[in-house]
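Colleague: With the sequence up front, the predicted model follows.
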Amino acid sequence: MRDLGAGFKYLLKGQRWVARHGKQFGFGLLPGLITLVLYAAALVALALWGADFVGWATPFADDWTSPWQGLFRGLLTAVLFALALLLSVITFTAVTLLIGQPFYESLSEKVDRDVSPDGTAPESDLPLWRELWISARDSLRVLVRALCWGILLFGLGFIPVLGQTAVPAIGFVVTGFFLTQELTSVALQRRSVELRDRLALLRARKSLVWGFGTPLAVSFLVPFVAVFLMPGAVAGATLMARELLGEETEDGERAAGESAEGETAEAEAGHPGPYGV
């Protein structure tokens, strides 16, 4: 429970940080707005022509009598649109981070310098094109995992009672984990932490991750809210990444030292060092 509250506090700290740095917040809105327009256009197109697509994809139902043909194709159209909405929530962060990679890298560095005792921040020695490639490759790997979870949960959603209660709650928790993974990757990739080690860090502190990512996943259901929260989410994820790695903050204490439970979890997971290598 303590880590759940700590995760949520990092989300709030990130929003407060960008509120104090208005210029960073303003630039941070642009990638989210671009992504929102692209996703909105795709969903509108699906709403307009989804039924036609389902009809084209199910020629075997052309000879079905009424009302079975309409019910069958109507259900498939609704399922297709609902799945598209789920995928848009899961992939929104990854696409926004990819579009806004240069800005979010800069924002994350500024957060690190602001809270670091010596005012420095880890910097990547890789060229921009290489960072973009690594980010896109890792995001694709994570999205494949997220897609598998999404399809599984979507199928379980048809189970009476369970599908309308427990499954949506689990869906928000799972989505929150993947959102946190994408957001912390900005700071962790700059520290040369590989995807496998990033996932190990997050799994060792699941409660912290859920406290940060689950409220964010719920808020991301409202498109414009997602756009406005993205800069602060990146800032908060950078602060949380420092705790996951046990880095010092400006008060001279190890960030991870605030949670003895988290350190115990890392030790039990066999985490070999602060950078997971």
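Modeller: That came in fine, so what should we check first? All figures in this text were calculated on a predicted structure; none of them were measured in a lab. Numbering: from 1, shown residues only.

Colleague: Only C-alpha atoms from now on, for both contacts and neighbour counts.
Modeller: OK.

Colleague: Quick check: the nearest residue to F27 once chain neighbours are set aside vs W129, distance?
Modeller: Nearest residue to F27 in three dimensions, chain neighbours excluded: F103, at 7.6 Å (CA to CA, 6 or more residues apart in numbering). Distance of F103 to W129, given as CA to CA, to the nearest Å: 14 Å.

Colleague: Got another one to weigh against that:
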Amino acid sequence: MSDLGAGFGYLIKGQRWVFGHARWFGFGLLPALVTLIVYAGALVGLGYGADDFVAWATPFADDWSSPWLGLLRNTLVVLVFVLGIFLAVITFTAVTLLVGQPFYESLSEEVDRSEGGEVHESGLSLWRELWISARDSVRILVRVAFYGVLLFALGFIPVVGQTVIPVLGFCVSGYFLSEELTAVALQRRGMVLKDRLTLLRGRRMMVLGFGAPLAVAFVVPFVAVFLMPGAVAGATLLARELTRTPEPEPVPSSPYTLHKD
């Protein structure tokens, strides 16, 4: 449980860091705001076009009598819009990090610099970094989609589906959210996706303590925008902890050790 609390502590420390460095807070808001505007426009367009899309997709129901035609198509319109919101929520962080790659990398480097020690640099070109980030984000989203379908199916189990499954859903979302956010710092340290996932599995409770509360907060888009800079800062602090080399334990001296006079 100590790791769980420590993970949450890094989330709080990240928010404190950006509020103590106002310029970097504003700097980190820009990509999230741009992404939010694009997503909001897409959802508005979906809201206006969902009726036409459903009518186009269900020509077999054109001759159905009332109320079955309206019931079918209205239900499908709602499902299409809910699916759009779900996709927006699970892809928001990945797209924001991709849009703001230079911004968040600079922010992460500044956090490393303020904490002391080596400031790692990837040495890759911007386009190469964008390609790696996009490729890894797709791989993560495939994993999220798999678990999402599984949890959706388990959600139909009475009682468990309405209590345990939503909690598991936020834990899964938080775990992969942590992977996406720590990738900014860990990628600069030369770690590929497979190595990053292995590293996170080694401190699973700490990762959940960081990511699960953030996943709950990120359900609200405007909250996600304002927490994003601090989330990147906190993820950098978390990455420093995960990659820290433990100090060797001192070897106890033997009572039989001979000492020279």
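Modeller: Sure, I can see it. Predicted, not measured: the structure shown is a model, and the values here were computed from it.

Colleague: what's the TM-score here?
Modeller: The TM-score (TM-score structural alignment, normalised by the length of the second structure) is 0.89; 248 aligned residues with a CA RMSD of 1.8 Å.

Colleague: Compare neighbour counts for F103 and W129 of the first structure and give me the winner.
Modeller: F103 (17 against 9; other CA atoms under 10 Å).

Colleague: Isn't that one up against L30?
Modeller: No - with contact defined as CA atoms under 8 Å, F103 of the first structure does not count as touching L30 (9.7 Å).

Colleague: and for these two, which residues touch both?
Modeller: Residues touching both F103 of the first structure and L30 by CA atoms under 8 Å, 6 or more residues apart in numbering: none at all.

Colleague: residue in the first structure matching S178 of the second structure?
Modeller: Under the alignment by TM-score structural alignment, S178 of the second structure pairs with T180 in the first structure.

Colleague: dump the residue contacts of its match.
Modeller: So T180 of the first structure contacts V209, F212, G213, A237 (CA under 8 Å, 6+ apart).

Colleague: Show me where the second structure has its strands.
Modeller: Counting by DSSP state E, the second structure has no strands at all.

Colleague: excluding its backbone neighbours, what's nearest the residue most central in space within the first structure?
Modeller: Nearest to the mean C-alpha position of the first structure, counting by CA atoms, centre = their mean, stands L179 at 1.4 Å. Distance criterion CA to CA, 6+ apart; nearest residue to L179 of the first structure, sequence neighbours excluded, is G213 at 6.1 Å.

Colleague: Which residue in the second structure aligns with that neighbour?
Modeller: In the second structure, G213 of the first structure lands on G211 (TM-score structural alignment).

Colleague: related to what we said a few turns ago, what sits against the residue nearest to L179 of the first structure?
Modeller: G7, V173, T175, G176, F177, F178, L179, T180.

Colleague: ok, and the most crowded of these?
Modeller: Busiest of the contacts of G213 of the first structure [other CA under 10 Å] is L179, holding 30 neighbours.

Colleague: Looking at the first structure, name the residue matched to V149 of the second structure.
Modeller: Aligned by TM-score structural alignment, V149 of the second structure pairs with I151 of the first structure.

Colleague: Revised request: answer the last question for F226 of the second structure.
Modeller: Using TM-score structural alignment, F226 of the second structure lines up with F228 in the first structure.

Colleague: roughly how far apart are that match and Q101 of the first structure?
Modeller: 17 Å.

Colleague: ok, now H21 of the first structure?
Modeller: Counting by CA to CA, the gap from H21 of the first structure to Q101 of the first structure is 19 Å.

Colleague: Have a look at these two and say which one is more surrounded.
Modeller: Taking neighbours as other CA under 10 Å, H21 of the first structure and Q101 compare with Q101 leading, 18 against 11.

Colleague: which residues in the second structure form helices?
Modeller: Under the criterion DSSP state H, the second structure contains helices at 2-20, 22-57, 68-99, 101-115, 126-154, 160-188, 193-202, 204-217, 221-242.

Colleague: check the fit of the third one onto the first structure and give the mean distance.
Modeller: The superposed helix 68-99 of the second structure is, by mean CA distance after the TM-score superposition for the first structure, a mean 1.5 Å from where its aligned residues fall in the first structure.

Colleague: how about the nearest residue to whichever residue in the first structure pairs up with L237 of the second structure, chain neighbours excluded?
Modeller: Alignment note: L237 of the second structure maps to L239 in the first structure; criterion TM-score structural alignment. Spatial nearest neighbour of L239 of the first structure, chain neighbours left out: Y10 (6.8 Å); criterion: CA to CA, 6+ apart.
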